[in-house]
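Q: next comes the sequence, and after it the predicted model I'd like to discuss.
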Amino acid sequence: MAETVVTIHGDLELVARTEHLFASGREEFVCAARDLDTWSRPEARQAARHGVRASGTRRVRKLFSPAVLADEHSRRHLNELVDEGVRVRIAATALPHETIVVDRRLAILAGLDEPGGRGREYTVMTAPNLVGGVYALFEAAWETATDLKALLSGDRPRLDAESRTILRALGSGATDETAARQLGISLRTYRRRVARLLDTLDAGSRFQAGLRAGELGLNG
């Protein structure tokens, strides 16, 4: 696919023209969708899911609008995805667009259903600046979303007094050296406890730890 931006009409054409992009050896696949029916045709939906599962992609993340939790069938399917190793989060509000990004090299944006039963219109992009922009928007939405298991179970990570103190230190904006000194511990110990807190909150960064703590009501 030499063009940097291509418009494709209908699910079946999209699968046919992009199937090779889901071949083995892919590193990352991310998807943002309003519901589980992004692919209107069952055969296209099955082919897309099979392609991702068979590709052996190492990192798969899927972000959904809250409406996806409306029925038991959808919740069961999402839990199955998690059991297969897919990271699933639910956005706080409805997602305005549906998109797929593969290896940060290709992005697919889903449009509306076209008249005449042609299916949805898709925009496939390979231009690095466009793909990078779409990926950045996905990351921003992902950072503020809630993990599926935590949302369904209502469970919140349990933070002891020490972890809450570390969390407050992170929120204060103090340097590691200053925070460690205020807490009366070594810099190495402080950083080890910060790393442990990030794991507890399933956060990839200190900034994300603050967001996650806020979402779960753990900042108090």
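A: That came through fine.
Q: could you use CA atoms for every contact and neighbour count after this?
A: OK.
Q: in the longest strand seen in the chain, what's buried?
A: Secondary structure of the chain per DSSP state E: the longest strand is strand 106-114. Buried positions in strand 106-114, judged by neighbour count with 16 or more other CA atoms under 10 Å: 106, 107, 108, 109, 110, 111.
Q: next SSE downstream of the helix or strand hosting residue 18?
A: Per DSSP states H and E: residue 18 is located in helix 11-18. Of the helices and strands lying after helix 11-18 in sequence (DSSP H and E), the nearest is strand 28-33.
Q: tell me what the following helix or strand past that next one is packed against?
A: Counting by DSSP H and E, the element after strand 28-33 in chain order, helix or strand, is helix 42-55. For helix 42-55, the packing partners by 3 or more CA pairs under 8 Å, 6 or more residues apart in numbering; DSSP states H and E come out as helix 11-18.
Q: ok, back up a step: can you list the buried residues of strand 106-114 in TSV and add distance to residue 52?
A: Putting the buried residues of strand 106-114 into TSV (distance: CA to CA, whole Å) gives the following:
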residue	distance to residue 52
106	15
107	15
108	15
109	17
110	18
111	21
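Q: second one coming, line it up with the first:
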Amino acid sequence: MKLKKQLFLTTIILSFTLTGPVQAVTASGINNDDKPVKTSMRLPNEGRSDVQEPASSENKAPAEKPNDAVKTDDNTKAKSKVKADIGPQAITTGTNGTSSWTFDSDTGLLEFGAGILAERIDNNLSTAGIVNTTVKKIKFDGQVIAPTAVTYLFANLGQLSEFIDLNNFDTSAVTLMSYWFTNTKGLTNPDLRSFDTSNVTNMRYMFYGSWVETLDLSS
């Protein structure tokens, strides 16, 4: 009899144990209005500060159009304009005594017009801002009269290599030709036969420091 009661009690306890969780789950899934309770799932990245959400395309600022091409063109034009403004002047004019001269820096030609020279050429050019060594040729256009007593007349014109129309250069009244061609290293074989040296009394160091190899002053 005792054994039967114990088995009966054990059966009742087991039944309560097995049916209890089922009722609890059923109760938790249904609210008072017999409607299913809404449940939510937590995503793996929810709440993490190191995960960035993709930006909405609606909030993106419109891209600005590049102005590099326009700026480059403007800068190029500006630089070209500056270069044109500060570029060297090809033609320079001046006077020596009563003779007007023109210098072309592109060809190195120094051209004297009719008149009477009054000073040495290198000083005259320096006053006008011309570098002496840029003179390569000298032309006498019209009757140009040499000064009677000026030393160093053609001196320090280091690149001078040629006289053009030298027959238009009148030296008949010259008495002093000292140092006239000093340091004219480009003048190696000048043709000075047209020089009138009949009144010259002093030719001291006329070609000092020059590279003259041959010379004809037979006239």
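A: Nice, thanks for sending it over. Because the structure is a prediction, the values reported are computed rather than measured.
Q: report the TM-score for the pair.
A: Scored against TM-score structural alignment, normalised by the length of structure 2, the superposed chains reach a TM-score of 0.23; 83 aligned residues with a CA RMSD of 5.4 Å.
Q: the longest strand of structure 1 to helix 11-18, inter-axis angle?
A: Angle of strand 106-114 of structure 1 versus helix 11-18, following axes from the mean of the first three to the mean of the last three CA atoms, to 10 degrees, is 160 degrees.
Q: what's the angle from strand 106-114 of structure 1 to strand 28-33?
A: 20 degrees.
Q: and strand 106-114 of structure 1, what does it pack onto?
A: strand 98-102, strand 119-125, helix 128-143.
Q: any chance of those in JSON lines, with distance to residue 62 of structure 1 and mean neighbour count too?
A: Output for those, formatted as JSON lines (distance: least, CA to CA, whole Å; neighbours: other CA atoms under 10 Å):
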{"stretch": "strand 98-102", "distance to residue 62 of structure 1": "9", "mean neighbour count": "21"}
{"stretch": "strand 119-125", "distance to residue 62 of structure 1": "18", "mean neighbour count": "20"}
{"stretch": "helix 128-143", "distance to residue 62 of structure 1": "9", "mean neighbour count": "16"}
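Q: among those, which comes closest to residue 79 of structure 1?
A: Checking these against residue 79 of structure 1 by CA to CA gives helix 128-143 as the closest, at 17.9 Å.
Q: angle of that closest one against strand 119-125?
A: Using the same axes, to 10 degrees: helix 128-143 of structure 1 against strand 119-125 is 110 degrees.
Q: picking up where we left off before, buried residues, the helix holding residue 18 of structure 1. List them.
A: 11, 12, 14, 15.
Q: contacts only, for the third one.
A: By that I understand residue 14 of structure 1. 8, 122 (CA atoms under 8 Å, 6 or more residues apart in numbering).
Q: now for the helix ranked longest in structure 2, which elements pack on it?
A: Taking DSSP state H as the criterion, structure 2 has its longest helix at helix 2-29. For helix 2-29 of structure 2, there is no helix or strand it packs on, judged by 3+ CA pairs under 8 Å, 6+ apart.
Q: now do the contacts for the residue nearest to residue 120 of structure 1 when sequence neighbours are not counted.
A: Of all residues not flanking residue 120 of structure 1 in the chain, residue 113 sits nearest, at 4.1 Å (CA to CA, 6 or more residues apart in numbering). Shown in contact with residue 113 of structure 1 (CA under 8 Å, 6+ apart): 119, 120, 121.
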